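Visitor: Following is a predicted model, sequence given first.
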Amino acid sequence: MPTFTIVAGARPNFMKIAPIIHVFQSQQKAGLVVHYRLVHTGQHYDRKMSGDFFDQLNIPEPHANLGGGGGTQAEQTAAIMIAFEKELLENRPDLVIVVGDVTSTLACSIAAKKLQIDVAHVEGGIRSGDLSMPEEINRMVTDSITDHFFTTSEIANYNLRKAGFSEDKIHFVGNTMIDTLLAQMPFFKKPEGQTFENLQTGNYFVMTMHRPANVDQEQSLKAMIDAILEGTGGLPIFFPVHPRTAKNLQNLGIEDPNLHLCEPLGYLEFNYLVKNAKGVITDSGGVTEEASVMNVPCLTLRDNTERPETVNLGTNVLVGTDPKKLKPYLDKIMKGDWKKYQGIPLWDGKTAKRIVDILVKSYS
């Protein structure tokens, strides 16, 4: 009987593991002998950053929570590795499944391989080429010791082939995050509260910013927000604020009647906002994927992206981090003159089934 341990730790992971778990559950109900164990590393321990996602995405309670949140990146990595090693010694699987590019992905991959346990990386092979991003280091180290790569694009396949990985390790399956998006779209719901009372479809912007390059330099942050306010024509901007960003905004005393700050939202509420927005301004890779599939104009406040397919075939544009470059793009969105989603291969809602079929065949 094959046994798989699925790892999740931070908010972006939960959308990626949910469809895999649902396929495992459906196979169990159909009488197939397959066993999985869900381990939550505890990297995100805030309710809005973690717990709500389990509820909304119908993810069962994890079999174990490692409590690895808090501290510096090194402290967090070490805490997760120590706790996950103990978990694996007590519950040894045939394979550990990690997703994405967060600290938990790196830490659990290393712990598994040190115990001679195979690792599968869902979303393997993506690269930004920017080593100033902790996520890029996480991707590179995880991929260097991965046994099965489940990739989201032909660009990721090319990156892995170029790095010398054999074809039999690379499985082009699509994007589990889009499985979740398509499955949950009928259940999107308007956020509650006075802030969102007067929402008008197509008549507001959604904004997210959390990367240190954008939010840790206070004057740069102020210049960017000023440019966004100036270029959005007085339309409301809804900004679910990452805790670190909230602190910096408070220090700057930034206030504007069109800028609506709110706490991090649940998955269904946040994507309701995105789906009905005039445009999205973000520095998150995952948001560019969701916005593209929902055909919503998307501006990325970065100089690079690990998801170039969202630029080539989606609605995303790399604006960079210079506030002066924003206005022409915002003008195009305001005029309704934006490129349409062209369809990204295998982003069809069936990725998790492909992954589980490959794993069950490989380990039965």
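Guide: Received it, and whenever you're ready, just let me know what you need.

Visitor: can we go C-alpha only for contacts and neighbour counts from here?
Guide: OK.

Visitor: Helix or strand for residue 37, just tell me which one.
Guide: strand 35-40 (DSSP states H and E).

Visitor: Equivalent analysis for residue 250, please.
Guide: Going by DSSP H and E, residue 250 is in helix 243-252.

Visitor: And the helices in the stretch 51-200 of the chain?
Guide: 51-56, 73-90, 103-114, 134-144, 154-162, 176-184 (DSSP state H, counting those that start in this stretch).

Visitor: Is it possible to get a markdown table of these that adds distance to residue 356 and mean neighbour count?
Guide: Shown next, in a markdown table, are the helices of the stretch 51-200 of the chain (distance: least, CA to CA, whole Å; neighbours: other CA atoms under 10 Å):
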| stretch | distance to residue 356 | mean neighbour count |
| --- | --- | --- |
| helix 51-56 | 20 | 17 |
| helix 73-90 | 21 | 17 |
| helix 103-114 | 19 | 23 |
| helix 134-144 | 19 | 19 |
| helix 154-162 | 19 | 17 |
| helix 176-184 | 11 | 21 |
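
Visitor: Pasting the second one now:
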Amino acid sequence: MKKILIVFGTRPEAIKMAPVVKEFKKCEQDFETKVCVTAQHREMLDQVLSFFNICPDFDLNLMKPNQNLYSLTGDIINGMKPVLEEFKPDIVLVHGDTTTSSAAALAAFYSGAKVGHVEAGLRTYNKLAPFPEELNRQLTGRIADYHFAPTSKSQNNLLQEKTDASSIMVTGNTVIDALIESVEIVNKVHDNDDINRLKELIDPKKKLIVVTGHRRENHGQGFLNICDALNTIAKTEHVQVIYPVHLNPNVQKPVYSILGDNPNIHLIDPLPYEAFIWLMDKAYLIVTDSGGVQEEAPSLGKPVLVMRDTTERPEAVEAGTVILVGTDKNKIADEAMNLIENTERYNKMSQLHNPYGDGKASQRIVDFLLKN
């Protein structure tokens, strides 16, 4: 029986690893599976754990006020040491591009465990965009023994980096597994306070634009431009903007100062995962700098404007389900207004195929590790 340790620390990781945890737990005869959370994010992480009914076996509880990348990286490596010594996993599974992923992978390597990288092979090849995620992902990729690439393009990136082809499996993205399960759960919920508040907020006569934004590289002038663009879009009478604002002060300060008085823009607290899924499903258009939303929204038939200059998810751009607009306020506003007014273009974009999978990625990861 192989011992599997699944490690994550942020809300996006938790969402994408939840279906992986559940799939491994189904195979108790083949795997002893334990979950370790670093709690790089605390409150938002706990919401996802509760929604998917996951109880961690190890909780490092590392989140601190004003934490920085230096201390967080060291705390994760040091925090992982006793966990690895106690459980002695054969394989440690990490996800994506967070500080948790790269630091936990390095700790696992030090312990002698093999490392499996879920959502492997995404690249911009610009180590400052996204920062620090691009380099986190590349570091994790160099450490990993098994690479679970969501697409063939991700696989090709790994092959070009001389990664052993036999160690790579194209799986699709586990976020689609999570989304399919989540939509089913949310549609059965009839008494959720967060969803009920959203129902009261939404004007059904208006086209709803949902906004998220938090990327470090957009802090400063980037967020000022984004806010100016949203003000322009929200001047349109038949448009409503709902923006769950990230807790980072570098986001909160410009957003509330520039957008706080616009009656067509509703600034709200970050939403629990299930409420955000519900809100995305009701949206007409989504404007975001999030990687996960680029993958999720097309499965819901929602066009996406991505407020980044580069993306490690070019498949969506090539498929036409997302449009890169950067932080150019004119481009954000122009593309949004075009999709609001041009019904034919909107319908074509909303009906395009999602390149990120069929909801069976987690099953493919389990099947791969059963054979390796």
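Guide: Done, it's in. These figures come from a predicted structure and were not determined experimentally.

Visitor: next structured bit after the helix holding residue 250 of the first structure?
Guide: Helix 243-252 of the first structure is succeeded, C-terminally, by strand 259-262 (DSSP H and E).

Visitor: Centre of the chain to whatever helix or strand comes next after that following strand, how far?
Guide: Counting by DSSP H and E, the element after strand 259-262 of the first structure in chain order, helix or strand, is helix 267-275. Centroid separation between helix 267-275 of the first structure and its chain, computed with CA atoms, centre = their mean, to the nearest Å, is 14 Å.

Visitor: which bit of the second structure covers the next helix or strand after helix 267-275 of the first structure?
Guide: Per DSSP H and E, helix 267-275 of the first structure leads on to strand 279-282 as the next helix or strand towards the C-terminus. Aligning strand 279-282 of the first structure against the second structure (TM-score structural alignment) gives residues 285-288.

Visitor: Just give me the mean distance for stretch 17-24 of the first structure relative to the second structure.
Guide: Here stretch 17-24 of the first structure, set against the second structure after superposition, deviates by a mean of 1.2 Å using mean CA distance after the TM-score superposition for the first structure.

Visitor: Just the residues contacting that stretch, thanks.
Guide: 6, 8, 34-36, 57-59, 99, 176, 179-180, 352-353, 355-356 (CA atoms under 8 Å, 6 or more residues apart in numbering).

Visitor: Tell me where the stretch 201-350 of the second structure has helices.
Guide: 221-233, 249-259, 273-282, 291-296, 314-319, 329-341, 343-350.

Visitor: Show me what counts as buried in stretch 41-52 of the first structure.
Guide: Across stretch 41-52 of the first structure, burial judged by 16 or more other CA atoms under 10 Å covers 41-45, 49-52.

Visitor: go on, stretch 320-334 of the second structure?
Guide: In stretch 320-334 of the second structure, counting by 16+ other CA under 10 Å, buried: 320-329, 331-334.

Visitor: between the buried residues of stretch 41-52 of the first structure, which is closest to residue 117 of the first structure?
Guide: Checking the buried residues of stretch 41-52 of the first structure against residue 117 of the first structure with CA to CA, the nearest one is residue 41 at 17.9 Å.

Visitor: What residue in the second structure is paired with that closest one?
Guide: So residue 41 of the first structure corresponds to residue 38, using TM-score structural alignment.

Visitor: Can you tell me how far its match is from residue 92 of the second structure?
Guide: Look at residue 38 of the second structure and residue 92 of the second structure: by CA to CA, to the nearest Å, they are 14 Å apart.

Visitor: and what of residue 119 of the second structure?
Guide: Residue 119 of the second structure is 14 Å from residue 92 of the second structure, by CA to CA.
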